[in-house]
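pasted the sequence and its predicted model underneath.
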Amino acid sequence: MEPLTPALQRWQDQGRYTTVQGQRLFVAEAGQGDSTLLLVHGYPTSSYDWHGVWNALAARYHVIAPDLLGMGFSDKPQGHAYRLQDHADLLDALLAQRGVQRCHIVAHDLGVSVAQEMLARRIEQPQAGCRIASLVLLNGGVCPEAYAPRPIQHLLSSPLGRWVGPHIPRRAFERTVAGLFGPRTQPPDGLLDDFWALLNHGQGRRISHQLGRFYIERMALRDRLVAPLVAQAVPVRLINGSADPNSGAHMARRYREVVPHADVVALDGIGHWPQIEAPMAMLQALHGFVQSIGTPAQDGATATISR
């Protein structure tokens, strides 16, 4: 097992573990603000993706950032399906366990699709769980048809994935990750060490092929995931690093085509991780949007999403 870096050890020390539906999840939680933010990270990292904006968010909001099952410090069962619905089930159960009645979801990468699934089920059943006040979506497959997976994702999702996953060379992993950053905002010193350690923690590479198939599942669920955004079921802001080859300017362009009057904040020159590459710009875009939504006291914590 890859040893934890000092930065990851500090992140682990400030969080805690909780059992949700029989699975042990790592959860970082801080802040006492009126509004709750659920931060949903992407593949293949963890809640650590939010470390650069964590203190600033906790100063204003109550923030909850779990490691999705199969990633980071959470359990990594080999036999699990790791479907978008499974991730959403666990997050809904976690929010219920915490007694959260209303939250804003801030999601990145895989987390974007999980957040869309959580919203879709509330359209079907308005009383399904915690009320979603808004979505703040960072780079991810908002419109699955516009997503451009990297070659390693195709390989992991192929019949060879079961063998390739546990044998991914570190150099190939780092090259792929660095290629997702903007040309002038490459990973800072130590970040690739952190990401590699997260991937390997709990023998994570042995299930990387199972987790990585989400982009194929997402295509099959495309209409279900996109429909609530088109219907403007809740306020949504897309904060988009334009230089991301996976889901950058081309994703924002497609989103504007699909959703009339889409709220998009484009960060020129920024790649796949706006919260790491341009934390101040990301925070400014997030704060202005969330503050415009109002607080539970203003709109009623038990209100439901309209159809």
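All right, it came through fine. Numbering: from 1, shown residues only.

all contacts plus neighbour counts: C-alpha atoms, from now on.
Fine.

what are the ranges of the strands in the chain?
16-20, 23-30, 36-40, 62-66, 102-107, 131-137, 236-241, 264-267 (DSSP state E).

how about TSV for those, with distance to Y82 and mean neighbour count added?
Converted to TSV, these look like this (distance: least, Cα to Cα, whole Å; neighbours: other Cα atoms under 10 Å):
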stretch	distance to Y82	mean neighbour count
strand 16-20	15	15
strand 23-30	12	20
strand 36-40	15	25
strand 62-66	15	24
strand 102-107	17	24
strand 131-137	21	24
strand 236-241	25	25
strand 264-267	29	18
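
between the ones you listed, which gets nearest to R205?
strand 23-30 (18.0 Å; Cα to Cα).

ok, the residue lying closest to I64 once chain neighbours are set aside to W50 distance?
Spatially, and ignoring its direct neighbours in sequence, I64 is nearest to E29 (4.5 Å; Cα to Cα, 6 or more residues apart in numbering). Counting by Cα to Cα, to the nearest Å, the gap from E29 to W50 is 12 Å.

which stretches of the stretch 101-250 of the chain form helices?
Ranges of helices in the stretch 101-250 of the chain, per DSSP state H, counting those that start in this stretch, are 110-124, 151-156, 161-164, 170-180, 191-200, 208-211, 214-220, 222-230, 249-258.

what helices and strands are in contact with the second one?
Just to be clear, that refers to helix 151-156. helix 161-164 (3 or more Cα pairs under 8 Å, 6 or more residues apart in numbering; DSSP states H and E).

can you tell me what sits against the helix it packs on?
155-156, 206-207, 209-210 (Cα atoms under 8 Å, 6 or more residues apart in numbering).

next, the buried residues of it.
Across helix 161-164, burial judged by 16 or more other Cα atoms under 10 Å covers 161-162, 164.

so who does R205 touch?
Residues counted as contacts of R205 (Cα under 8 Å, 6+ apart) are 165-168, 199.

at 6 Å what do you get?
When contacts are counted by Cα atoms under 6 Å, 6 or more residues apart in numbering, R205 touches 165-166.

cool, L110 as well?
Residues near L110 by Cα under 6 Å, 6+ apart: 42-43.

okay, pairing it with this:
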Amino acid sequence: MNRRNFMGLAAATVGAGIAGVYAPLLAAGHGAGGVALAHHLDVARFRALRRSARTSFGEIAYAQLGRGPAALFLHAHPINGFQWRGAFDRLASVRRCIAPDLLGLGYTRVAPGQSVAPAAQAAMLAALLDKLGVDSVDVVANDSGVAIAQLFVARYPQRVRSMLLTNGDEELDSPPPALKPLLALAHQGRSTDVFPGWLADKTSARRTFGGAVYADPAILTDESIDYYFSPLIRSAEQRALVDATLVAFEPNPLAGIGPALKSCKAPVRIVWGTADTIFSPESPDRLARAFGNSRGVRRLAGAKTFWPEEFPDVIAEEARGLWQA
């Protein structure tokens, strides 16, 4: 197939399916105009930080930078730990920053037959921390990583010193209705169909995916698109795992978690982008009320779901404040 035919096929796939999932999210959003892109580690430097830990769950890819008490960064779906490169730049002087690629995503290699459901993700994190000799962590999470963070603290409360949670799942909004079309595609084994087209036409990736989850889609550089989406289509088995990570959010993995969160003694801070078109506007307040030691909610005007990647200075400011409290 020549390039012109491939691009035509990719465009048809976008028009017929997955890009349609992102279109209403993009149309409903309100961008934060004039936002300057933050300084970040580039792909080459971040890749040099990446390691792999062998566990019963598989070969878990993770990046690590800094010294001191450990901070665990949990990324959004369908991207990977590269999302936290800006936070690494700013917090490695005070924390041992660890950003794993979750099961079924990024550069992690999942063991045959291993579940990639949110509860299994939480168990994997405990195994990874054991492997790295880490007893307790400060958790920072975004999007589906917020669901996994809640399951982790519910199961291993003694391992969590604090939690900084951004736009993501909470008990009454998991999975959010806006993702139902994407979940339907995952059930059909098609949630990754658009990724080859995005890799070939990165402007399309920025317009559809980027426009839905970033205030300024320019943060999604060509090298970021390659780093995020290339590993997800490396094999048919890997593509099936990506589908499985979505399917596992039905039924709601957070149902009944309320009592465990209410008994959590760790301080929890919520920072929420107000232009999010995926999660409910009521979610940050419900999430704050769910925890027994909530430090309240901060709202970021004009920020969308994946804002931590764009505004790492806010992550650093809030994390330092939480960790010093």
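Structure's in. What do you need? Computed from a predicted structure; not experimentally measured.

drop the TM-score for these two in here.
In this superposition the chains share a TM-score of 0.78, using TM-score structural alignment, normalised by the length of the first structure; 273 aligned residues with a Cα RMSD of 2.7 Å.

on that earlier part again, counterpart of the residue nearest to I64 of the first structure in the second structure?
Residue correspondence to the second structure (TM-score structural alignment): E29 of the first structure is matched to Q64.

tell me how far A127 of the second structure lies from F152 of the second structure.
Counting by Cα to Cα - A127 of the second structure and F152 of the second structure are separated by 12 Å.

please pull up the equivalent of S247 of the first structure in the second structure.
Match for S247 of the first structure (TM-score structural alignment): F279.

for burial, what's the neighbour tally of that match?
24 (other Cα atoms under 10 Å).

quick one: residues contacting it.
P176.

state the distance from D244 of the first structure to W273 of the first structure.
Distance from D244 of the first structure to W273 of the first structure, by Cα to Cα: 8 Å.

picking that back up, how about CSV for the helices of the stretch 101-250 of the first structure, with distance to S46 of the first structure added?
Output for those, formatted as CSV (distance: least, Cα to Cα, whole Å):
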stretch, distance to S46 of the first structure
helix 110-124, 10
helix 151-156, 18
helix 161-164, 21
helix 170-180, 14
helix 191-200, 7
helix 208-211, 13
helix 214-220, 16
helix 222-230, 22
helix 249-258, 23
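
D299 of the first structure: which of those is closest?
helix 110-124 (17.8 Å).

quick one: that closest one to strand 36-40, angle?
120 degrees (axes from the mean of the first three to the mean of the last three Cα atoms, to 10 degrees).

tilt between helix 110-124 of the first structure and strand 102-107?
In terms of direction (the same axes, to 10 degrees), helix 110-124 of the first structure departs from strand 102-107 by 140 degrees.

can you give me the helices in the stretch 1-150 of the second structure?
3-16, 18-28, 43-49, 85-91, 118-131, 144-155.

nearest approach to G210 of the second structure belongs to which of the ones you listed?
helix 18-28 (8.6 Å).

for that closest one, name the packing helices and strands.
Here helix 18-28 of the second structure touches helix 211-213, going by 3 or more Cα pairs under 6 Å, 6 or more residues apart in numbering; DSSP states H and E.

which bit of the first structure covers the helix it packs on?
Going by TM-score structural alignment: helix 211-213 of the second structure matches residues 178-180.

what is the burial count for Q9 of the first structure?
By other Cα under 10 Å, the residues close to Q9 of the first structure number 12.

so the residue nearest to I64 of the first structure touches P66, yeah?
No: the criterion here is Cα atoms under 6 Å, and E29 of the first structure misses it with P66 at 8.3 Å.

give me the distance between the two termini of stretch 55-69 of the first structure.
Separation of the first and last residues of stretch 55-69 of the first structure by Cα to Cα is 24 Å.

actually stretch 143-158 of the first structure, not the one I wrote
22 Å.

give me the most central residue, the second structure.
Taking Cα atoms, centre = their mean, the centroid of the second structure lies closest to A76, which sits 1.1 Å from it.

on that earlier part again, how much does the match of helix 211-213 of the second structure stray from the second structure?
In the superposition with the second structure, the average deviation recorded for stretch 178-180 of the first structure is 1.7 Å (mean Cα distance after the TM-score superposition for the first structure).

contact partners of that stretch?
With Cα under 6 Å, 6+ apart, stretch 178-180 of the first structure has contacts from 244, 271-272.

how about it: buried residues?
178-180.

cool, and stretch 97-114 of the second structure?
97-111.

from A184 of the second structure, how far out is the counterpart of P274 of the first structure in the second structure?
Matched by TM-score structural alignment, P274 of the first structure corresponds to W307 in the second structure. According to Cα to Cα, W307 of the second structure and A184 of the second structure sit 26 Å apart.

kindly report the same for E170 of the second structure.
Distance from E170 of the second structure to A184 of the second structure, by Cα to Cα: 21 Å.

these two - which one has more neighbours?
E170 (28 against 15).

the aligned partner of Q210 of the first structure in the second structure: neighbour count?
Taking TM-score structural alignment, the alignment pairs Q210 of the first structure with A244 from the second structure. With neighbours defined by other Cα under 10 Å, the count for A244 of the second structure comes to 21.
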